[in-house]
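Novice: predicted model and sequence follow; I will ask about them next.
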Amino acid sequence: MNGPVVVGVDGSPSALAAVGAAAQEASLRGVELRVVHAFLWPAMHAPPGSSPLGPFTGALHEMVERIVADAVEGARSQAAGLHVTHAVIAGEASTVLQAQSRRAQLVVVGHRGSGGFAELLVGSTAVHLSAHAHCPVMVARGRPNPAGPVLVAVDGSPRGQPAIAFAFSEAALRGTDLIALHAWSTWTDHGEHALGRPAEVVDLVGDVDRLQQEEERELAEALSGQREQYPGVTLRPRLVRGRTRPALIEASVDAQLMVVGARGHGGFTGLLLGSVSQAALHHAHCPVTVVRSGP
């Protein structure tokens, strides 16, 4: 796909961090970076077609121009020779960026915008796009280790394959290792059976060695196709006995990027984001890319 990398900006420090991450991604891919600012009038009670603030001029116009200009300058300073375009589009940020994602290969946003509630760990735009965008969504957060690996969560489900493919591609682009983390557990570990597995698979005593071998085989099978496609990527499979969410969060401390699927095994079918992707967006120590398995 030759579409651009799109980054949403609103003048917040989080958005400026997103610009840096997006510039790197566009440069690695050799594609255009499109800086997008979604403009929404502060007052919403005007008749259709008019604005109580008058024409889009004056101080408001200057503020928006400054937000976009700072983002464009920041992007070009991150990657020399990068082709950067920009647009100011009327509408709510999540709606505008979701529309932009139709022709993009990646959308990048900050984990928090200039609005919202201070106690929220992740802004509504980041969560909405992760669940609804038409391409992968990167949420810039944490303190990535520039020399660290790409980290991908593997659960063995078919819907997780696009995330694995994206992670291999990212590791190849960045010239770094790929850690493929698969967590497993038994009833005796947590008082409940492993997610996505029928209760009869593991009894209260359990053949833990046999189960671990099955999990190792599942991890190898999930990686086999992409492993052949990216022979230059150093793959480091990691099988962890424990819960997926804390294992991923801990592993993200040394990573430069985490990749997760939108939904995997278990959970409620009506949810567009699973508990693992939600936890990653809220608590990861590095940027997180959420890759949906389909429309």
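Specialist: In hand now; what should we look at?

Novice: C-alpha from now on. contacts and neighbour counts both.
Specialist: OK.

Novice: so which bits of the helix or strand hosting residue 59 are buried?
Specialist: When elements are assigned from DSSP states H and E, residue 59 belongs to helix 58-78. Neighbour counts over helix 58-78 (16 or more other C-alpha atoms under 10 Å) mark 64, 67-68, 71-72, 74-76, 78 as buried.

Novice: and here is the other one:
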Amino acid sequence: MRDTLGQRVVVAVDGSAASWATASLAAEEARLRHRPLQLISAASEMSGGLGPYLTAVVGRLSARWPEVAITTRVLDGDITERLIDESRWATLVVVGRDAANGRHYQVAAHTFCPAMVVPAAVGQTAGGPVLLGVDMSPYDEQAIGFAFEQAALRGVPLVAVHVWSGIPGTALSDINPFAYNLCQARTTADRLLAETLAGWTEKYPNVPVQRMALYDVNPARTLLQAAADAGLVVVGANRFGTTSPQLLGPVARVLLDHAPCAVCVVRQTSR
């Protein structure tokens, strides 16, 4: 979907207990993509032995993923801003879920490449499908392509979920809102979803695809339930062309905070 020649996977590590899970997922992504891995830390976090910690992490990662070239960088300044800057030359940025200061919101909203947010305790989801949230907006295209790419790299199925919660006449243009029929709405939603995915299923014919068109007044709840067995969740970031962390969208924010697996947020402006 894009030229990733020479690009690397970048991961933020800070010496916390959750950093190992974040770095491990980043290393696996680098292996799948045949890309180098770069561990980035803030100079302000060097106190308390982060230097030896980085050395130890590199050693453990190299032992488990010997085929991945690994480098480290310690940067001055705000680590969130530096990650966003580094994303200009990355194929993927990986960060841990940061409930304390919301760093993952900022990274997901502003990176120039897809951003992967990793929960502190990642469930046993290896081999699980890639779950794609589709809202059928103009900002879906790159997220859809990224999700298919991820499923192909992992050798797993893709589950594409579209949840609508509004008046059928506004969400599904060919349904009369005054003659609402849930079965008809679901059939129309599934057809529109199939049309949205059509070009990508042709590009990735070996990726099994399951479509789910569902009605729920709480789309985030439905997607969280669907994510229970997923190995990865992929959603788009943009909401009406904005990139403010407050406007990632309520569904994306809920998934970033509560999904049991890693969540990839893809901006339409990502390369």
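Specialist: Perfect, I can see it now. This one's a predicted model, so the numbers in the text were calculated from it and none came from an experiment.

Novice: need the TM-score from the superposition.
Specialist: Once superposed, the chains reach a TM-score of 0.88 (TM-score structural alignment, normalised by the length of the second structure), with 262 aligned residues with a C-alpha RMSD of 2.6 Å.

Novice: picking that back up, ok, the buried residues of helix 58-78 of the first structure vs residue 256 of the first structure, which is closest?
Specialist: residue 78 (16.6 Å; C-alpha to C-alpha).

Novice: and the closest residue to residue 255 of the second structure other than its chain neighbours, how far from residue 133 of the second structure?
Specialist: Spatial nearest neighbour of residue 255 of the second structure, chain neighbours left out: residue 224 (6.6 Å); criterion: C-alpha to C-alpha, 6 or more residues apart in numbering. From residue 224 of the second structure across to residue 133 of the second structure, the span is 10 Å (C-alpha to C-alpha, to the nearest Å).

Novice: same check, this time on residue 88 of the second structure
Specialist: Distance from residue 88 of the second structure to residue 133 of the second structure, by C-alpha to C-alpha: 25 Å.

Novice: so those two - more neighbours on which side?
Specialist: Taking neighbours as other C-alpha atoms under 10 Å, residue 88 of the second structure and residue 133 compare with residue 133 leading, 26 against 16.

Novice: map that one onto the first structure.
Specialist: In the first structure, the residue equivalent to residue 133 of the second structure is residue 153, according to TM-score structural alignment.

Novice: against residue 4 of the first structure, how distant is that match?
Specialist: For residue 153 of the first structure relative to residue 4 of the first structure (C-alpha to C-alpha), the value is 26 Å.

Novice: quick one, helices of the stretch 51-200 of the second structure?
Specialist: For the stretch 51-200 of the second structure, helices defined by DSSP state H, counting those that start in this stretch occupy the ranges 79-86, 103-110, 141-154, 168-171, 182-203.

Novice: what would the ones you listed look like in TSV with mean neighbour count and distance to residue 242 of the second structure?
Specialist: Shown next, in TSV, are the helices of the stretch 51-200 of the second structure (neighbours: other C-alpha atoms under 10 Å; distance: least, C-alpha to C-alpha, whole Å):
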stretch	mean neighbour count	distance to residue 242 of the second structure
helix 79-86	19	16
helix 103-110	24	9
helix 141-154	21	16
helix 168-171	17	21
helix 182-203	16	22
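
Novice: tabulate the ones you listed (a markdown table), appending distance to residue 33 of the second structure.
Specialist: Shown next, in a markdown table, are the helices of the stretch 51-200 of the second structure (distance: least, C-alpha to C-alpha, whole Å):
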| stretch | distance to residue 33 of the second structure |
| --- | --- |
| helix 79-86 | 18 |
| helix 103-110 | 20 |
| helix 141-154 | 7 |
| helix 168-171 | 37 |
| helix 182-203 | 18 |
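
Novice: among those, which is nearest residue 258 of the second structure?
Specialist: Judging the helices of the stretch 51-200 of the second structure by C-alpha to C-alpha, what sits closest to residue 258 of the second structure is helix 103-110, at 12.6 Å.

Novice: quick check: the equivalent of residue 59 of the second structure over in the first structure vs residue 138 of the first structure, distance?
Specialist: Matched by TM-score structural alignment, residue 59 of the second structure corresponds to residue 73 in the first structure. Distance of residue 73 of the first structure to residue 138 of the first structure, computed by C-alpha to C-alpha: 21 Å.

Novice: in what helix or strand does residue 26 of the first structure lie?
Specialist: Using DSSP H and E, residue 26 of the first structure falls in helix 13-29.

Novice: and for residue 40 of the second structure?
Specialist: Using DSSP H and E, residue 40 of the second structure falls in strand 37-42.

Novice: so that strand matches what in the first structure?
Specialist: Going by TM-score structural alignment: strand 37-42 of the second structure matches residues 33-38.

Novice: now that stretch on the second structure. Mean distance?
Specialist: Its matched residues in the second structure lie on average 0.7 Å from stretch 33-38 of the first structure after superposition (mean C-alpha distance after the TM-score superposition for the first structure).

Novice: go through that stretch and flag the buried ones.
Specialist: 33-38.

Novice: before we move on, what about stretch 8-15 of the first structure?
Specialist: 8-11, 14-15.

Novice: do stretch 64-82 of the second structure as well
Specialist: Buried, per 16+ other C-alpha under 10 Å, within stretch 64-82 of the second structure: 65, 68-70, 72, 74, 79-80, 82.

Novice: how far does that stretch stretch from start to finish?
Specialist: 28 Å.

Novice: show me what residue 74 of the second structure lines up with in the first structure.
Specialist: Match for residue 74 of the second structure (TM-score structural alignment): residue 88.

Novice: show me what contacts its match?
Specialist: Listed by C-alpha atoms under 8 Å, 6 or more residues apart in numbering, the contact set of residue 88 of the first structure reads 36-39.

Novice: out of the residues you listed, which one sits closest to residue 226 of the first structure?
Specialist: Nearest to residue 226 of the first structure among the contacts of residue 88 of the first structure, with distances taken as C-alpha to C-alpha, is residue 36, at 32.9 Å.

Novice: surely that closest one meets residue 84?
Specialist: No. Residue 36 of the first structure lies out of contact with residue 84 (C-alpha atoms under 8 Å); the separation is 10.7 Å.

Novice: against which helices or strands is the helix holding residue 26 of the first structure packed?
Specialist: Helix 13-29 of the first structure sits against strand 5-8, strand 33-39, helix 58-78, strand 106-110, strand 137-140, helix 161-174, with contacts defined as 3 or more C-alpha pairs under 8 Å, 6 or more residues apart in numbering; DSSP states H and E.

Novice: with distance to residue 253 of the first structure added, can I get those in JSON lines?
Specialist: Output for those, formatted as JSON lines (distance: least, C-alpha to C-alpha, whole Å):
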{"stretch": "strand 5-8", "distance to residue 253 of the first structure": "24"}
{"stretch": "strand 33-39", "distance to residue 253 of the first structure": "28"}
{"stretch": "helix 58-78", "distance to residue 253 of the first structure": "23"}
{"stretch": "strand 106-110", "distance to residue 253 of the first structure": "18"}
{"stretch": "strand 137-140", "distance to residue 253 of the first structure": "14"}
{"stretch": "helix 161-174", "distance to residue 253 of the first structure": "17"}
